[in-house]
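Peer 1: I'll drop the sequence and a predicted model, then ask my questions.
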Amino acid sequence: MGLIKSWVVSANSPDCDFPLNNLPYGVFDEGQGARMGVAIGDCVLDVAKVEHGLDAALFAKPEWNAVMAAGPQVWDALRSRLTELLSDETNRAAVEPHLVPLSDVTLKMPFTVSEFTDFYASKNHAFNVGTMFRGPENALPPNWLSIPIGYNGRASSVVVSGTDVRRPWGQLKGPNDELPRFAPCARFDLELEVGAIVGQPSSGMVSVDQAEKMIFGYVLLNDWSARDIQAWEYQPLGPFQAKATATTIGPWIVTRAALEPFRVPTPERERPLLPYLHEPGPMLYDIDLSVGLAPEGKGETIIARTNYSNMYYSAAQQLCHHTTSGCAMRVGDLLGSGTISGTDRDSRGSLLELSWGGREPITLQTGEKRSFLEDGDTLTLYGAAKGDGYRVGFGACTGKVLPAIEQPEWTKEQG
């Protein structure tokens, strides 16, 4: 498929993240209250103000949850109508007054997150982390090649791009410490992920095929991680406070329909999967991903480049597995892919891997070195699927690290 041309001229540039092929969904505010919008070129369309032929109640709130709940027929009808409105020049006079420059708006949370589950589903990432702590011969847990491993996180910690993230406090215990201490995290990290948004509920087990049809779209996702807090707390039950500081998502939901031309298969299995996890067709996407790091007041260095196709388990497999216990899924549930890493050093999706546990710091273009994040650092995730003369982009997913709060008196030893 090639570029679908729009009368919005900026949407036809091959470098534009938001051509007519994309039409991602978000929420914007230009000072008149938050509203649902669709990105097109360098503008956002106030979707409730155009004639879309759908129930106006779906667009009454500044979030996409009601549209998700309305189901795939409504999703398809809306996309089809938006494509018609923005491609046919005869619609221009009616639609153009409802376009707002992206430079004039603030982007908000695009949907209300019901629940958040994070997975650990990139083999390269799992192997790298396991090698650091257990050696290459025991890098992958015994269950890893059979099951999408995950944990239930906090929906309350999910924030939209542009939200500052404060360095967390927690219990830390070094290998030579007799007892833990309470201190700010010293090994704060990013995790480059893609988040899948559940658009339809379930009340029992669903197949991989059914799960795939339940997914409304995808967002960039940075699951900030306090590695030193995690090292002390995670055994035997896994991440807790180390993952509860913040999870930043991009402001634009890229739909399954927009990504359809970029489908690719999951990798060959080193161990046969149980039948319930078998896929009826290609379930991953060819999406180029990168991470930029900019120290306070300085330029950005791209520290990692990878691709979503490096996943071992697809979002549909993750969602299918999530339901096997009878766990009900809700509209607005968010599934994090887990850190996405490739095979090369510069394709690793976390500083833990890039610096190999802090032992091999990376050098930025400024000449500074990083093993983990420092106060004032701004992290930005980028992602785009690239077609013939166009790209389906996700926009930027950004967060800045602020210093830890001053220690509360009640956390100190009393004399």
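Peer 2: In hand now; what should we look at? Numbering: from 1, shown residues only.
Peer 1: For the rest of this, base every contact and every neighbour count on C-alpha atoms.
Peer 2: Will do.
Peer 1: For Ala196, which non-adjacent residue is spatially closest?
Peer 2: In this structure, Ala196 finds its nearest non-sequential neighbour in Tyr218, 4.6 Å apart by C-alpha to C-alpha, 6 or more residues apart in numbering.
Peer 1: Burial check on that neighbour, number of neighbours?
Peer 2: Using other C-alpha atoms under 10 Å, Tyr218 is surrounded by 25 other residues.
Peer 1: ok, second structure coming up, stack it against the first:
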Amino acid sequence: MPARQTWVDGAAGSSYDVDNLPYGVFSHSSWEGEQGRVGVRIGDHVLDLAPVAAAEMLEVAHVFEAPALNPLLALDRAHWSGVRRWIVSLLTDEAERGLVEPHLLPVDEVTLSMPFEVADYVDFYCSLDHASNVGKIFRPDAEPLLPNWRHLPVGYHGRAGTVVVSGTDVRRPCGQRKAPDQDQPTYGPTGRLDIECELGFVVGAPSAQGERVATSAFEEHVFGVLPLNDWSARDIQAWEYVPLGPFLGKSFATSVAGWVTPLEALDAARVDLPAQDPAPLDYLAVGPGAGYDIAFEVLLNGETVARPPYSSMYWSPAQMLAHMTVNGASLRTGDLFASGTVSGAERDQRGSFLELSWGGREPFGGPDSQRTFLEDGDTVTLRATAAGTLGGRIALGEVTGTITPAA
């Protein structure tokens, strides 16, 4: 915890105080011909780290000059912590103000780009409430959970090349669909375009191929988190997913926030997992504090439609990481893995429109609403906050996307 209050105007007590300090890659309109570089958010400002680090001849100054966080991610945990302590000192020590203040830029004057180059992308399915709801929707006369669900964190490999930063429009995808009353599939735009409110985890330090990563090593490899929207074409997905799982129904776009919040900023948000029954196998065992108490908010065209609680997630991120590598698959700097839809037990805690509309059969959004799935022109925003070490709540940033018509 910082020993002193920040001197940055308006930052103390805000959701972007010195107990947060998320990283992003930004550019400014005054930078003619210059590429983006690494900054950190403090209050309503972005600190341009490259010139400050160069002035102080910081050993790792070069990582802030890059147009992506990957060089910073590739450092080890000790360096991540050291950089964080340095930034806190810059922003709380009045003696540093003369050096730092000229490099603070108003956040509304900068443009954020994709914060890191994605190496691989894996999406999990770790909410008991979400998995149970989906099972009830599609298999109403059977057990909602498939036999493997309580024994391992189920996941699929996504498409790294279509992960986009917040603010990027999402074009309605086309593909094969087959309704239950049709004899043959047809091709065309999805009619059941959906969201999935998720938490993404950004891998920093890599691992060697052939060696698994233990749950205890989670913080040695994962740099930070960000809100994530795993857009989903439910009709395309329903027709294609048997027997190999999601493919074109998921791969057209995944949106992420422009800010990556370091794991260290979430220390005060650590909570125990819900009870896991049966007890997982030894390689998936975790101790107390393996979960996170993070509050999500889902907004459709500016109106809140759901508040999913991450604290209800059945499988922890350390378990996801351990299972992802238990076969010897290596981690690479820039790997991204996500939690799967975050949903709670109540209707207003469901993190997908599939659940909010109960498979399209129950419109949501008010007594006069006919809303089930996404329409062209809709804008979806996901926000998240967590307890901070200074006593308030920190913001994990937000991720927004607007639906444009199919090509």
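Peer 2: Arrived safely. Model, not experiment: these values are computed from the prediction.
Peer 1: show me the contacts for the counterpart of the residue nearest to Ala196 of the first structure in the second structure.
Peer 2: When the second structure is aligned by TM-score structural alignment, the residue opposite Tyr218 of the first structure is Val225. With contact taken as C-alpha atoms under 8 Å, 6 or more residues apart in numbering, Val225 of the second structure is in contact with 199-202, 260-263, 396.
Peer 1: With neighbour count added, can I get these in a markdown table?
Peer 2: Shown next, in a markdown table, are the contacts of Val225 of the second structure (neighbours: other C-alpha atoms under 10 Å):
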| residue | neighbour count |
| --- | --- |
| Leu199 | 25 |
| Gly200 | 26 |
| Phe201 | 27 |
| Val202 | 25 |
| Val260 | 26 |
| Thr261 | 27 |
| Pro262 | 23 |
| Leu263 | 17 |
| Leu396 | 30 |
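Peer 1: Of those residues, which are reproduced in the first structure?
Peer 2: Mapped onto the first structure and checked by both residues aligned by TM-score structural alignment, their matches' C-alpha atoms under 8 Å, those keep the contacts 199-202, 260-263.
Peer 1: Need the residues you listed in CSV (columns: distance to Leu331 of the second structure and secondary structure).
Peer 2: Putting these into CSV (distance: C-alpha to C-alpha, whole Å; DSSP: H, G, I helix; E, B strand; the rest coil) gives the following:
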residue, distance to Leu331 of the second structure, secondary structure
Leu199, 19, strand
Gly200, 15, strand
Phe201, 12, strand
Val202, 11, strand
Val260, 18, strand
Thr261, 20, strand
Pro262, 18, strand
Leu263, 18, helix
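Peer 1: nearest to Ala275 of the second structure, of these?
Peer 2: For those, the residue nearest Ala275 of the second structure by C-alpha to C-alpha is Leu199; the value is 20.5 Å.
Peer 1: Check the alignment and tell me where the closest one lands in the first structure.
Peer 2: With TM-score structural alignment as the criterion, Leu199 of the second structure matches Val194.
Peer 1: what's the answer for Asp108 of the second structure, then?
Peer 2: Using TM-score structural alignment, Asp108 of the second structure sits opposite Ser103 in the first structure.
Peer 1: Tell me the secondary structure at its match.
Peer 2: At Ser103 of the first structure, secondary structure determined by DSSP: H, G, I helix; E, B strand; the rest coil is helix.
Peer 1: quick one: what helix or strand has the match of Tyr218 of the first structure in it?
Peer 2: Assessed by DSSP states H and E, Val225 of the second structure sits inside strand 222-229.
Peer 1: and Glu219 of the second structure, helix, strand or coil?
Peer 2: helix.
Peer 1: Could you check how many residues crowd around it?
Peer 2: 16.
Peer 1: And Met1 of the second structure, how far from Gly302 of the second structure?
Peer 2: When distance is defined by C-alpha to C-alpha, to the nearest Å, Met1 of the second structure is 34 Å away from Gly302 of the second structure.
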